[in-house]
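Visitor: sequence? don't have it. structure:
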């Protein structure tokens, strides 16, 4: 179970007095509030309550939503990391409700991906970070991707290289450069995430970077940067002078 949900999901459902839904004024109910006032006027708990659809005899959907958000430290990025089984740990959340929440959050993540320019120009490490963050956001396992760039440093495509466990993923330099050549890239930026939030590169990260730099020089297809990405920050080998 996701660490931030583990203890809180087991808390009693009564965290204070709850208000039965029939006692609410009609326009204060989440669905009616959205219909009459607009989505921007709803709190996170009210929006989540709409996804839940209903609560139980013990609590309203809004009360249940508040418990779930409390478990996620009121952070939607944390909530986005929850699995179906994590959400089902909450009293009142069955499989159907859990699936609805996970699907809605995934749609939000995909919307972020579509909002990017089709072929942005990467002029600094921060550009690559902002372009790739939606790809790695909310992942609880490591993945490695690279950006294939043309001579103007515009993105030709993003290529998924490998997917691993919580603490690592295996990257084959031959696979990376084989796919980069297929994409007709003039340079590449490698990136992988650290679900732990630890930004400092491991010994394996440094060794992989050295191999890719050497191979890139041989193929005249340079590794322009290697990013380690977390939800809130990144580490750039290029910025730190570690690509020589």
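Guide: Received it, and whenever you're ready, just let me know what you need. Nothing here was measured: the structure is a model prediction, and the numbers come from that model.

Visitor: can we go C-alpha only for contacts and neighbour counts from here?
Guide: Noted.

Visitor: tell me the buried residues in the top strand by length along the chain?
Guide: The longest strand of the chain (DSSP state E) is strand 155-163. By 16 or more other Cα atoms under 10 Å, the buried positions in strand 155-163 come out as 155-163.

Visitor: quick one: contacts for residue 84?
Guide: 95, 98-99, 102 (Cα atoms under 8 Å, 6 or more residues apart in numbering).

Visitor: now do the end-to-end distance for stretch 150-159.
Guide: One end of stretch 150-159 to the other measures 14 Å (Cα to Cα, to the nearest Å).

Visitor: for the protein, what spans make up the helices?
Guide: Per DSSP state H, the chain carries helices over the ranges 3-6, 30-37, 44-52, 61-71, 76-79, 84-87, 95-114, 125-136, 173-182, 203-219.

Visitor: most tightly packed of those helices?
Guide: Greatest average neighbour count among the helices of the chain goes to helix 61-71 (a mean of 22), per mean count of other Cα atoms under 10 Å.

Visitor: any idea how far residue 244 lies from residue 206?
Guide: Distance, residue 244 to residue 206, by Cα to Cα: 12 Å.

Visitor: check residue 238 too.
Guide: Going from residue 238 to residue 206 by Cα to Cα gives 12 Å.

Visitor: repeat that for residue 132.
Guide: For residue 132, the distance to residue 206 - Cα to Cα - is 20 Å.

Visitor: do the same with residue 68
Guide: Using Cα to Cα, residue 68 is found at 39 Å from residue 206.

Visitor: also this one, for the comparison:
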């Protein structure tokens, strides 16, 4: 069964693109996913994009074949034999299939373990060490202290930057991290923590206890060196992180 209803005639909240945004790609039928790639319809009976997607699946499924299995091995020329599929549509579909294959077979890189303040400072030095403005960055770690990624949160003036605990833990949660290290630089080269640095660290340690997301350290970088607040302060004894 195919249908000729135009995408523009479908209520906005029921259109494939809007449903994908609201509910994710798994909420769409295969024909709707193909329609997202086609962009426009046509073919026999001037089908809509979704209708053309259904028609393509029907043609590929002839002789009781699995249409997706057939599609995985098709050439552009074979796909263009289907009415309504020209070079642009064929190459877009096959490019998406190839991208899906590469994504499926790719192996994630081995995550580096951050097992010391030195390792954390090395991971952050590119973002922070020699910058003329104060920057605040975040190391995102998994449960085994392996590096998921780094996130530059704010850039301030030559002497000041701001980072709110809400923004910091939002990024931790958004990236699926289970623990974190925060860091900022002092363009002056001084590694001495300011009262504001201590107060922010205290707030983040309290939030880490509440959210059960350990904050492992707060590093200050500058002039080719670094300082670990965990090593020089008693804040982690005051607010244990369970790490």
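Guide: Sure thing, it's come through. Please read these numbers as outputs of a predicted model, since none were measured by experiment.

Visitor: once they're superposed, tell me the TM-score.
Guide: Comparison of the two superposed chains (TM-score structural alignment, normalised by the length of structure 2) gives a TM-score of 0.51, and 128 aligned residues with a Cα RMSD of 1.3 Å.

Visitor: related to what we said a few turns ago, nearest to residue 32 of structure 1 among the buried residues of strand 155-163 of structure 1?
Guide: Of all the buried residues of strand 155-163 of structure 1, residue 32 of structure 1 sits closest to residue 158, with 41.9 Å by Cα to Cα.

Visitor: counterpart of that closest one in structure 2?
Guide: Superposed on structure 2 with TM-score structural alignment, residue 158 of structure 1 falls opposite residue 150.

Visitor: wait, that match touches residue 137, no?
Guide: Yes: if you go by Cα atoms under 8 Å, residue 150 of structure 2 and residue 137 touch, sitting 7.1 Å apart.

Visitor: quickly list what's touching both of these two.
Guide: Listed as contacting both residue 150 of structure 2 and residue 137 by Cα under 8 Å, 6+ apart are residue 124.

Visitor: and the host helix or strand of residue 51 of structure 2, what's buried?
Guide: Using DSSP states H and E, residue 51 of structure 2 maps to helix 49-60. Residues of helix 49-60 of structure 2 classed as buried: 49-58, 60 (neighbour count, 16+ other Cα under 10 Å).

Visitor: can I get those in CSV with distance to residue 213 of structure 2?
Guide: As requested, these are exported to CSV (distance: Cα to Cα, whole Å):
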residue, distance to residue 213 of structure 2
49, 46
50, 44
51, 48
52, 49
53, 45
54, 47
55, 50
56, 49
57, 47
58, 50
60, 50
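
Visitor: tell me what the longest strand of structure 1 is packed against?
Guide: The helices and strands touching strand 155-163 of structure 1, judged by 3 or more Cα pairs under 8 Å, 6 or more residues apart in numbering; DSSP states H and E, are strand 143-149, helix 173-182.

Visitor: dump the ones you listed to a markdown table, plus distance to residue 32 of structure 1.
Guide: Converted to a markdown table, those look like this (distance: least, Cα to Cα, whole Å):
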| stretch | distance to residue 32 of structure 1 |
| --- | --- |
| strand 143-149 | 41 |
| helix 173-182 | 51 |
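
Visitor: ok, now how distant is the counterpart of residue 177 of structure 1 in structure 2 from residue 208 of structure 2?
Guide: Counting by TM-score structural alignment, residue 177 of structure 1 lines up with residue 169 in structure 2. Going from residue 169 of structure 2 to residue 208 of structure 2 by Cα to Cα gives 8 Å.

Visitor: need the longest helix for structure 2.
Guide: helix 87-105.

Visitor: which bit of structure 1 covers that helix?
Guide: Helix 87-105 of structure 2 maps onto no residues of structure 1, going by TM-score structural alignment.

Visitor: next, the buried residues of that helix.
Guide: Neighbour counts over helix 87-105 of structure 2 (16+ other Cα under 10 Å) mark 89-94, 97 as buried.

Visitor: map residue 205 of structure 2 onto structure 1.
Guide: Mapped onto structure 1 by TM-score structural alignment, residue 205 of structure 2 lines up with residue 213.

Visitor: can you tell me the closest non-neighbouring residue to its match?
Guide: Counting by Cα to Cα, 6 or more residues apart in numbering, residue 223 is the residue found nearest to residue 213 of structure 1 once chain neighbours are left out, at 5.6 Å.

Visitor: okay, now that neighbour: neighbour count?
Guide: As a burial measure, residue 223 of structure 1 scores 25 neighbours (other Cα atoms under 10 Å).

Visitor: that one maps to what in structure 2?
Guide: Residue 223 of structure 1 maps onto residue 215 in structure 2, with residues paired by TM-score structural alignment.

Visitor: hang on, isn't its match packed against residue 203?
Guide: No: counting by Cα under 8 Å, residue 215 of structure 2 does not reach residue 203; the two are 10.7 Å apart.

Visitor: tell me the contacts of the residue most central in space within structure 2?
Guide: Centroid check for structure 2 by Cα atoms, centre = their mean gives residue 175 as the closest residue, at 6.6 Å. Neighbour list for residue 175 of structure 2: residue 140 [criterion: Cα under 8 Å, 6+ apart].

Visitor: I'd like to know how far it sits from residue 139 of structure 2.
Guide: From residue 175 of structure 2 to residue 139 of structure 2 the distance is 11 Å (Cα to Cα).

Visitor: one more: residue 147 of structure 2?
Guide: Taking Cα to Cα as the measure, residue 147 of structure 2 falls 7 Å from residue 139 of structure 2.

Visitor: and what of residue 226 of structure 2?
Guide: Residue 226 of structure 2 is 15 Å from residue 139 of structure 2, by Cα to Cα.

Visitor: again with residue 157 of structure 2
Guide: As judged by Cα to Cα, residue 157 of structure 2 and residue 139 of structure 2 stand 22 Å apart.

Visitor: who has more neighbours, those two?
Guide: Neighbours of residue 157 of structure 2 and residue 139, each counted by other Cα under 10 Å, are more numerous for residue 139; the result is 26 against 12.

Visitor: what does that one align to in structure 1?
Guide: Using TM-score structural alignment, the partner of residue 139 of structure 2 in structure 1 is residue 147.

Visitor: so its match touches residue 154, yeah?
Guide: No: the criterion here is Cα under 8 Å, and residue 147 of structure 1 misses it with residue 154 at 9.3 Å.

Visitor: ok, how many other residues are close to the residue nearest to residue 140 of structure 1 when sequence neighbours are not counted?
Guide: Spatial nearest neighbour of residue 140 of structure 1, chain neighbours left out: residue 195 (5.5 Å); criterion: Cα to Cα, 6+ apart. A count of nearby residues for residue 195 of structure 1, using other Cα under 10 Å, gives 22.
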